[in-house]
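Peer 1: Provide a 3D model corresponding to the input given below.
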Amino acid sequence: MASAAIVAGAGLASPAQAAPKQTAGKVTRYDRATLRPAADVSGVLRRKMDTAKSDFVESHARRGRNVDSRTVDVYTDPAQSVIVAAGADEAVDGIDLGTVDGVHVAAGVRTHQTGVVTNPAASAVVGFAGAPTYSEYVQDGSGYHTVTATNDADIKIGGTVNFLESWYWKYVLPEAKEANSFGSAMRSGSDFYVYARRGIADAKSSGTSLVDLTIRSRPWGGTSGNLKKMLYSAPGGSATSCSEQGAIGVGYGPASVKIPRSNCASVTQVTSTGSAFEFGADWDGDTSDQIAIEAIASYQAVEGKVPSFADYIWATFDPGLLSSNKDVKWTDTGW
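Peer 2: So this is what the prediction gives:
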């Protein structure tokens, strides 16, 4: 059977990150009647749920198990923390979300077999749906770009186009909120911004694997003078474990922005940068499943100047022993 799988979700920490000191645990149960099917949503969330369905079907296909996408149901919980897909032979009865000290650390799906067994089981495809959460900051812009063969012909291997997508979110701290987090000297002549990124890649070709994924951001060409200082960026250093129980973020006082982190292992800070304001994340490995990585940075900007950022995403796909690796890159024109 094609068992139900959590194919996307908010920042769930691995068991290793569930620190023994944190004892304020809670499980929130959402029954079937409270779940939202893909047909009831629109916009970015609908695109994510449609992508989750495709990932569910393709995860089975890579293992030689055919699933008819028309028989796949996709749901999200009321808080849009996770996305769950299930095949025709298994009905979703509910979603359970576990938190420790208010941070998502686990998710479970309650199901029952329908009696119509049409597809063998497959392992779950795990990714994340959550956009950043923020306090006191205000979202100032967001968007994404899906890399196509027009951008870089190497994304196509054989007859299949691999998947590569770049996301961004920008936030500004209203002047009325600045004093809650920064002293008068810091606020003088300054505004405060946060910029967050996610990169998603999937080696969709049979026999092809993803071996590298990198995202970077820096000021749009010629606009570095709009910024005074990068205050903080994450991920930092060479650490390969999640921070903050599965999320990375920036914050001073009550003002903060946090983005759910999709991967904890083999994700490091980018080290070679062309700007003092550049930040990013790098993943290295070897997988046929979807990989997503996140990065975030906060800035002190010149008062009255609105910073603009240029984005970069790079993926390396390995077609196998008889072919050389394919490097795929996309950058904003301001890079």
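
Peer 1: From now on I want contacts and neighbour counts done on CA atoms only, so please keep to that.
Peer 2: Will do.

Peer 1: Buried residues, the helix or strand hosting Tyr232. List them.
Peer 2: For Tyr232, the enclosing helix or strand under DSSP states H and E is strand 227-234. Counting neighbours by 16 or more other Cα atoms under 10 Å, one finds that the buried residues in strand 227-234 are 227-228, 230-234.

Peer 1: Following up with a second sequence; could you model it the same way so I can compare the two?
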Amino acid sequence: MIQARDMTPAELAALLAFHAEAGVEWLVEDDPVDRVAAFAAEKAARHHARSASTPAPTQTPSRGAPARGGAPSERQPARAQPAQGSALPAIPDENAVAEARFAAESARSLAELKIAIEGFTSCNLKTSARSTITAQGTGSSGIMVIGAMPTADDDREGIAFSGRAGLLLDRMLMAIGETRESVVITTVIPWRPPGDRMPSTPETAICRPFIERQIALAEPRQVLVLGNFAARFFFGETGTIHALRGKWREIGAGGHAVQGMATLHPQELLAAPASKALAWMDLLAFSERLKPAQNG
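Peer 2: Below is the predicted model of the structure:
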């Protein structure tokens, strides 16, 4: 068994990164620890401390005085209320969707839309996210690549498809003669959901005007949709990515219709490398349709 002391700092950092991506939250100690017994001992200690700190009653309440708790000022204080301004005001979902639609339609360029999304405050996902992810790239190839939502790497770097998944996407694009700069890359949801959970239905509805406006302003000839969530979002179906992949479908976005094809997300390919053959077939079919336009 390899010990931590036998590893270099770089090897340790790579191992920790691997565990974090795999969802590991606890490290195992060298010696076993009885967590149940430790919790019981801690609970007993807290109970003993509370009993020792509780003063004995020194007098009987006089007639007319409160029977328990003494004077109002001596009673246990009421539960603290959240500080004013500590959270965004609750906004009905339909109002937030209308606000998002107005902000999106008011933008006349991707740069203006980026500012509008960054200034939007009616989606709860933004309160916990570090970065706002919007369309990047020149789009000179006529290709737009759309994933589901930012990952922890994306949120930290402020760029869609960062980290290992981003490196794999770069290789996938290179395989069809494209680069990250020659396409437009973005995500359906501009903010990373807490704990990488799936966005709720209201949250998805609020974000829809923003991604549709990004498509309309980018005006791609073809859209490559990555992963289950994005494929279901655009195609309105409930099948898995294995059922939805490899087929051309029309995507409508604010009066702009474009042909789109779904394939597996790079993160899914990292988890199941055997599926890379399927993704390669999809990429070949995707790039084949671009050839007439590129040659023309």
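
Peer 1: TM-score, when you put one on top of the other?
Peer 2: Once superposed, chain against chain, the TM-score is 0.27 (TM-score structural alignment, normalised by the length of the second structure); 141 aligned residues with a Cα RMSD of 6.6 Å.

Peer 1: hmm, back to that, quick one: which of the buried residues of strand 227-234 of the first structure is nearest Asp55 of the first structure?
Peer 2: Distances from the buried residues of strand 227-234 of the first structure to Asp55 of the first structure were compared by Cα to Cα; the smallest belongs to Ala234, at 27.7 Å.

Peer 1: ok, the closest one touching Ala297?
Peer 2: Yes. Applying Cα atoms under 8 Å as the test, Ala234 of the first structure and Ala297 come out as touching, 6.4 Å apart.

Peer 1: re earlier: buried residues in the helix or strand following the strand holding Tyr232 of the first structure, which are they?
Peer 2: Downstream of strand 227-234 of the first structure, the next assigned helix or strand under DSSP H and E is strand 247-252. Neighbour counts over strand 247-252 of the first structure (16+ other Cα under 10 Å) mark 247-251 as buried.

Peer 1: So which other helices or strands are in contact with strand 247-252 of the first structure?
Peer 2: With contacts taken as 3 or more Cα pairs under 8 Å, 6 or more residues apart in numbering; DSSP states H and E, strand 247-252 of the first structure sits against strand 227-234, strand 255-260, strand 291-302.

Peer 1: quick one: that strand to strand 227-234, angle?
Peer 2: Interaxial angle, strand 247-252 of the first structure versus strand 227-234 (axes from the mean of the first three to the mean of the last three Cα atoms, to 10 degrees): 140 degrees.

Peer 1: so strand 247-252 of the first structure versus strand 255-260, what angle?
Peer 2: Angle, strand 247-252 of the first structure to strand 255-260, by the same axes, to 10 degrees: 170 degrees.

Peer 1: Could you say which helix or strand holds Leu224 of the second structure?
Peer 2: Per DSSP H and E: Leu224 of the second structure is located in strand 222-226.

Peer 1: what element comes up after that strand heading to the C-terminus?
Peer 2: helix 228-235.

Peer 1: so where do the helices sit in the second structure?
Peer 2: For the second structure, the helices identified by DSSP state H occupy 9-21, 35-53, 93-106, 110-118, 125-128, 152-157, 163-175, 201-218, 228-235, 241-244, 266-271, 276-295, in order along the chain.

Peer 1: among these, which is nearest Glu250 of the second structure?
Peer 2: With Cα to Cα, the closest approach to Glu250 of the second structure among the helices of the second structure belongs to helix 228-235: 8.1 Å.

Peer 1: elements contacting that closest one?
Peer 2: If contacts are counted by 3+ Cα pairs under 8 Å, 6+ apart, helix 228-235 of the second structure sits against helix 241-244, strand 248-253.

Peer 1: Go through that helix and flag the buried ones.
Peer 2: Within helix 228-235 of the second structure, the residues scored as buried using 16+ other Cα under 10 Å are 228-232, 234-235.

Peer 1: which residue sits closest to Ile313 of the first structure in space, ignoring its chain neighbours?
Peer 2: In space, Ile313 of the first structure comes closest to Ile215 once its chain neighbours are excluded; the distance is 4.5 Å by Cα to Cα, 6 or more residues apart in numbering.

Peer 1: and that neighbour, how many neighbours?
Peer 2: A count of nearby residues for Ile215 of the first structure, using other Cα atoms under 10 Å, gives 28.

Peer 1: Would you mind measuring from Ala277 of the second structure to Ser287 of the second structure?
Peer 2: Ala277 of the second structure sits at a distance of 16 Å from Ser287 of the second structure (criterion: Cα to Cα, to the nearest Å).
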